[in-house]
Structure formats: structure tokens, C-alpha cells
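Asks: have a look; sequence and predicted model below, questions after that.
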Amino acid sequence: MLSVQPVSEAGFAAMAEEWRMCLEASDANPLFMSWPWLYSWWETWSQVLGMELVLLGVFDQRGELVGIGPFCRRVLVTPGGVRVARLYMIGNAWRLAPTVRTEYCAIIARRGSEQAVTAALVPALEQLKWDEMISTDVPVDQLESLKVGRFYDQRGYRMIHRTEDVGIRINTTGRFDDWLAGLGKNTRLKAYNRRSYLKKQGELDFLDHEEGRDGDFFGRLNAFHMNRWGKPAFDREALRFHRLLLQRLHLCEGEPAMSLILYNEHCVSVLYDVVVRGCRYNLQAGYEEDFDPKVSLGYLHLGHAIEAAFSDGATSAYDLLAGNGKNQFYKSHFHGEAVHFSTFQVVRSPLLKALYRIQAASPLFMARGLSRRVGL
């Protein structure tokens, strides 16, 4: 038999090792569902967003942690005066405020105990006070554990699918040359062959970032983004989050993989990756936009990072994650496996169910007007 117990904020702060052991024994994502990522998110945004912790630990008869329900709650009043108690997964604030994006969201459960952990969490969640529950960026292989609406069919709960997104994950256990040969001609040119062109024109160096030698990495990253997008990659809260994450990354057996491209001793590109348990994740990048019309620095830097992942015998995948580029879904060009994510909500408030039903049945212009007035 399993028991579900709420975890306090003090308990959350002190459970890094217990969380690590539970996560390692599960199939949940080792970075995004890790204690360093989720606790750093909570420490950064919980007070800013007015969140209440609803962290549920699932324990076996010996008192060992076998599952984690990483939730939080926010009560808000929409512009139309509708009071909504919304349950979120820690790591995202859907339609509330921009934060860093937490992908691969899931309930954490030890292998072999997935159904038992979910079965224990469902009645615990049902006893909580909430009108709707938001699940964001859930990978398709974890959907069943989070589609709690299927347990509530007899109660008339409503499930609304909001968005679908795609990421790309590259298997790096083979030979880099084979992967490179499988790329399209134009992608291979941009990701690798342009090295020769640049080396003929000047001095090209790919370097791991060193704080003492290279200065503030995030300062460079933000400067590149200001020039390209008109805003920094990371605002004040996001900078705090990433600095906290890097300090704690070793607690999930991770390490940073931040790199630079120097051309004629001038930094023209930065890449922010982290490596956790055999997977290298591409979190952010920035580069000099008007560098050379024949060279795509973003592709070139990714090509080098992917080659490094192939060369590292301990790394089995390079994850480009979800999200589109400025003009196209460039990640699909990198010959990787598509990872599908879903964002959906489970609604149990009769008023909200009625409003969403009206919204879904209305013409587009009326549905948009309802969304603006009511704030759905």
C-alpha cells in the first residue's frame, strides 16, 4: 500500500538526495523533473507569481519515496470577475507569466510502480480545492499518468487540449560521420562544411567557456539577443534561475556545457547546453547576426556541439528541445527523432465547463471576445 503526504516548503528544500534517488529509478526526465531544476524554478518564481506549493510525495510501507506529484496552485480572478483556483505543474505558469520553459513534465514514479503511484495520487488530487488543472509540455509517453480526466469521466470532468509541440532529439551513439552524411546538402554545408570556408578567411576556434578567461557568459548571450530580437534571452528572474541551476546541477549528476566560437579572437557565438545522465540539452544560443552572409553561426555552433556529443562516449543523445526558430522549424533539419509534447487542462468547475463549452461552440470572433472579457 502507498500513502500520499504533502511536502512543505522546508521539506522541498531539504529533499534533493531523496528526490534524486526516486528520479533515477523512474523514466521521468533527468533534467526537467530534477530537484535542481524544479526547486530553482520554485525559489525564483513562487513568490513573484503568488503560488502555493502542492507537492505530493508518495511513500511505500517502508517510508521510501516512490513517487512525486510536483504541483502548485494559484487562485486568480479573471478580468471578467470569475474566480479560478488553478492547479499547475511546478515549472510552468501557463497564461500567467513568462518563466523558463519546463519540458517533459510528468509525475515521477519508480519503474514498476507507475500505475500504483498514479492510482494513489488521483484521490489525493481530487480532495484538493481546484477548478482546473493545467498540464504543460507533457511527452506523449507520459500522457496517461497525467490525463487524470479519464478517472473522472463518471463525474463529468472536461478535458481541453490546448497546444501540441514538437522537439528534436538526436541519437549520438553511432558515428558522427554517418549522422553528417545523412543530413541534407544545405544543412551539412551550414552545420559543418562552412568551417573550411571560415578557416581560409581567418582564425576559427571552438572553445569551452571559462569564466575567468571569457567573462560573464550570460552577459554575452543577452547582448546577442538584444541585437537580434530587441530583448534579452533571460530577464532578471530567468538569470537568477539559471545561476541557481548551475550551482545545483551536480545534485542531479549534471554539468554545464557552455561554449564559444571565436573568430579572429572575437566572440561571435555562444551556446548554452547542459549534460545530465547521458543527454546533452540545448537550452539557449546567441550569435552575431550580421557576421557573414555565407555563414549561419547558429547552425555551425550546433554542428560542433553535436559532434562533441558523438565524441563523448558517455553521451547518448543531443536534445534540441521544442520551439521554432525565427523563420522556420530549423531543428527538423538535424536528422533527429521527433518528440511530441501536449498541453491540456482538466476542468471540474461547472461554471468554467459551461464557459469553455460556449467558447468552443461560438464563431471565432465571438470566442475571442469571450476570452478577452472573461479571461479564459
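Replies: Structure received.
Asks: please make it C-alpha for all contacts and neighbour counts, starting now.
Replies: Will do.
Asks: OK, contacts around residue 202?
Replies: The contact partners of residue 202, by CA atoms under 8 Å, 6 or more residues apart in numbering, come to 263, 264.
Asks: could you redo the last one with a cut-off of 10 Å?
Replies: For residue 202, the contact set (CA atoms under 10 Å, 6 or more residues apart in numbering) comprises 263, 264, 265.
Asks: ok, residue 251 next?
Replies: Taking CA under 10 Å, 6+ apart as the criterion, residue 251 is in contact with 16, 17, 19, 20, 34, 35, 36, 245.
Asks: could you confirm it falls within a strand?
Replies: No - the secondary structure assignment for residue 251 gives helix rather than a strand, going by DSSP: H, G, I helix; E, B strand; the rest coil.
Asks: which SS class is residue 262?
Replies: Three states are possible here, and by three-state DSSP the one that applies to residue 262 is strand.
Asks: if I pick it, what's in contact with it?
Replies: The contact partners of residue 262, taken as CA under 10 Å, 6+ apart, are 203, 204, 205, 206, 207, 268, 269, 270.
Asks: take a look at this one as well, against the first:
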Amino acid sequence: MVLAAYQDTACVGLALLAQRKAPSSTGFKIKQLWLHRSGEQAADQVWIEHNDFLVQRDNKAQIRLAMFEYLYEQKTMWQELYFGLAESSVINTLTAKSAFYREVISSPDFEVDLLNKNHLDDYLADLSKNTRSQIRRTKKILSQSGNLVLALAESDSQKKQFLDDIAQLHKEKWRNTEFGSGFDNPIFERFHHQLIFEEKETNKTRIYCLMLDKKPMAYIYILIHENTWYFYLSAMKSHSDNRVKVGLLAHAYIIQQAIFEGATKYSFLAGEARYKRSLSNQPEANQQLICFYQPTLFMRTREYIRSAKSVLKNLLRH
């Protein structure tokens, strides 16, 4: 369903909400609303972050709160309302309005501030001595074997080649994990294919490849919005020398390009990873997925049982 907010006759806020009935261990089905998500793993594997109501810049906090309060009052439409992943600052304004919620996911979020950076060295100066050393050592070792070049896929044929290579490497790394590789998921593949092969005027994607003597070393898929570059995913070739940190060097090359093009922020998005922490020059932020629930006896009992199970699992784990 669509939720719209108006100021007089002007639309100032929009949201798409998916309704579903989710099975529960009690046998009852739970009425759910998901913001810009379906609630189904396969459809949601594209993964939405900074997931908020779509609101105009002016008075966005006021509009967001009005939309949430209206939605919260529609008691017959939902028993659970899922909001996020969104910045903690956004989540906190909503949870202040209700005591009946649980945190589903909490994930660190890392960024690079590129404001007033005129050269890569300006950015590297913000990093630890160890990280700078790893980047420079990797470049030195690889450069002894050939010529390092950062290539951008520009033609459709090159984009297809890069995307095919990424898919193969991604499957090799992630296929046997809990959620698997998105490139084994037709929904995920179709979504990104449509995004990557959009018309040039509206296309906000880039696929870069760090090459050593024209041989691919690392691929990085970027989304661009205004002055921010968002790192979506990468695919790396392994290297026999453990001193070589291909991922660090690839990100450094792309950040250098972002600086050259006037970007003011490079976002690693959510997800705990050592390289993100090492390459960030900003304090760690956080994104959360929150589930609000109706304070009925059934739902409160269900949440109590869920919480008790979680505590018991932690005790058994230790």
C-alpha cells in the first residue's frame, strides 16, 4: 500500500508498505507491515539501507513523525510494523513515541569524510600508520609485477563482462553461507541488471576494476547519489602474498577518483568488517531495523517468550 503525506495540496512524503501474514509458532498468523521491504528473504536480499519515509528536505523530521504517528494509529492494519535499516538518529525519534518495539538488527555503519580533501594523501593522513603502510606496501609489491590501473566499465559489453566476473567470484565466496550469494537469486540479479543497464541520464551505478597488467584483481560496485559514493559490494581475486591487501588498495584508488570528481562522502554502508573500520575517518555510526508491535496480551506474551528464549540461548552459549 502507499502512504502519502500532504501539506495543503503538495505531496511532501511517500512510503511503500508491503502487507503480509507471517506464520508463528503458535499457529496464528501475524499481520505485518514492512517499509520498502517485502518481509521475504529472497525479495529483500537486495538489502535497503538508510530506509526511511521519502520526505522532502524541509521539515523532514516533522513530516516523518506525522507519517509514523498516522501509521501507528492504524491498529487494524498490523500487529508488527518493521522500519529500517535506518540511522539510529531516525530510529530514536520513533521509538521515543512507543515503548513496544524490539531491535531486529543493529549494524555499525562506516563513512569517509572527503570534504576539503584535494588529494588522496589528504585522506590517507586521517588513517592509522598501519593502514597507510598496508596500502603503500600493497601498491609497491603489485607495481613490481606490472602496471596498476583502475578501469571503469562504460560500455554495456564491458559492464556485462565485469558483472559476470563479479557474480562468479561472489558465488564462490558466499554460496555456502547462511543467506547465500545474491547472484544465485534471480530477484537480486534482475534488480541489479535493471539498475546497472539504465539509461545514461538516470544511471547512478558504477563498476570499477583494479587491474594489474590488464588482469582483474578486484571489482567494486558503487552507487552514487548527489555528492556521496556508496560502496555496495566487491569481488576480489585471492593473492598468494599475505602482505598484499588488494581490497584496501582498490578502495584507496576509488576514493582517489571520488576526490577528483568532487565527492564529499564515501560510505561503506552497514556491516561489520575490519577493512571498513580501517578505512573510515569518521566515528562509527549505527543503523537499525526495528519491529514495533501492538501492546495486546497476545503480542506482549509473544515478545516475552521471544526475549526469554534469547536469554536462555545466551546462557547456554556461555
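Replies: Received, thanks. Given the structure is predicted, the values throughout are model-derived calculations rather than measurements.
Asks: TM value for the aligned chains?
Replies: In this superposition the chains share a TM-score of 0.84, using TM-score structural alignment, normalised by the length of structure 2; 304 aligned residues with a CA RMSD of 2.9 Å.
Asks: sorry, back to before: with neighbour count and secondary structure as extra columns, can I get the contacts of residue 251 of structure 1 in a markdown table?
Replies: A markdown table is the format used below for these (neighbours: other CA atoms under 10 Å; DSSP: H, G, I helix; E, B strand; the rest coil):
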| residue | neighbour count | secondary structure |
| --- | --- | --- |
| 16 | 17 | helix |
| 17 | 12 | helix |
| 19 | 23 | helix |
| 20 | 19 | helix |
| 34 | 24 | coil |
| 35 | 25 | helix |
| 36 | 26 | helix |
| 245 | 20 | helix |
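Asks: ok, back up a step: and the buried ones among the contacts of residue 202 of structure 1, selectable in ChimeraX?
Replies: Paste this into ChimeraX to select the buried members of those, with burial taken from 16 or more other CA atoms under 10 Å:
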select :263
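Asks: for the contacts of residue 202 of structure 1, which one is nearest residue 292 of structure 1?
Replies: The shortest approach to residue 292 of structure 1 among the contacts of residue 202 of structure 1 belongs to residue 263, at 11.4 Å (CA to CA).
Asks: would you mind measuring from the closest one to residue 203 of structure 1?
Replies: With distances defined as CA to CA, to the nearest Å, the gap from residue 263 of structure 1 to residue 203 of structure 1 amounts to 6 Å.
Asks: show me the contacts for the alignment partner in structure 2 of residue 359 of structure 1.
Replies: In structure 2, the residue equivalent to residue 359 of structure 1 is residue 306, according to TM-score structural alignment. By CA under 10 Å, 6+ apart, the contact set of residue 306 of structure 2 is 300, 312.
Asks: related to what we said a few turns ago, export the contacts of residue 251 of structure 1 as a markdown table, with columns for distance to residue 149 of structure 1.
Replies: Shown next, in a markdown table, are those (distance: CA to CA, whole Å):
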| residue | distance to residue 149 of structure 1 |
| --- | --- |
| 16 | 31 |
| 17 | 32 |
| 19 | 27 |
| 20 | 29 |
| 34 | 26 |
| 35 | 27 |
| 36 | 30 |
| 245 | 33 |
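Asks: tell me the secondary structure of the match of residue 359 of structure 1, please.
Replies: Per three-state DSSP, the local secondary structure of residue 306 of structure 2 is helix.
Asks: against residue 26 of structure 2, how distant is it?
Replies: In this structure, residue 306 of structure 2 lies at 12 Å from residue 26 of structure 2, with CA to CA as the measure.
Asks: Provide a PyMOL selection command restricted to the buried entries of the contacts of residue 262 of structure 1.
Replies: Written as a PyMOL command, the selection of buried residues from these, which uses 16+ other CA under 10 Å, is:
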select buried, resi 204+205+206+268+269+270
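Asks: which of the contacts of residue 262 of structure 1 are conserved in structure 2?
Replies: Of the contacts of residue 262 of structure 1, the subset whose aligned partners also make contact in structure 2 (criterion: both residues aligned by TM-score structural alignment, their matches' CA atoms under 10 Å) comprises 203, 204, 205, 206, 207, 268, 269, 270.
Asks: so residue 4 of structure 1 touches residue 64, yeah?
Replies: No - using CA atoms under 10 Å, residue 4 of structure 1 makes no contact with residue 64, being 11.5 Å away.
Asks: neighbour count for these two, which is higher?
Replies: Each of residue 4 of structure 1 and residue 64 had its neighbours counted (other CA atoms under 10 Å), and the higher figure belongs to residue 4 (20 against 14).
Asks: which helix or strand contains that one?
Replies: Under the assignment given by DSSP states H and E, the secondary-structure element containing residue 4 of structure 1 is strand 3-7.
Asks: how about residues contacting that strand?
Replies: The contact list for strand 3-7 of structure 1 (CA under 10 Å, 6+ apart) reads 12-13, 15, 53-61, 63, 65-70, 117, 120-121, 123-125.
Asks: quick check on these: which are buried?
Replies: In terms of neighbour count (16+ other CA under 10 Å), the buried residues within these are 12, 53-59, 65-70, 117, 120-121, 124-125.
Asks: so which of the kept ones among the contacts of residue 262 of structure 1 comes closest to residue 310 of structure 1?
Replies: Nearest to residue 310 of structure 1 out of those is residue 206 (CA to CA; 15.9 Å).
Asks: what does the closest one correspond to in structure 2?
Replies: Residue 206 of structure 1 maps onto residue 150 in structure 2, with residues paired by TM-score structural alignment.
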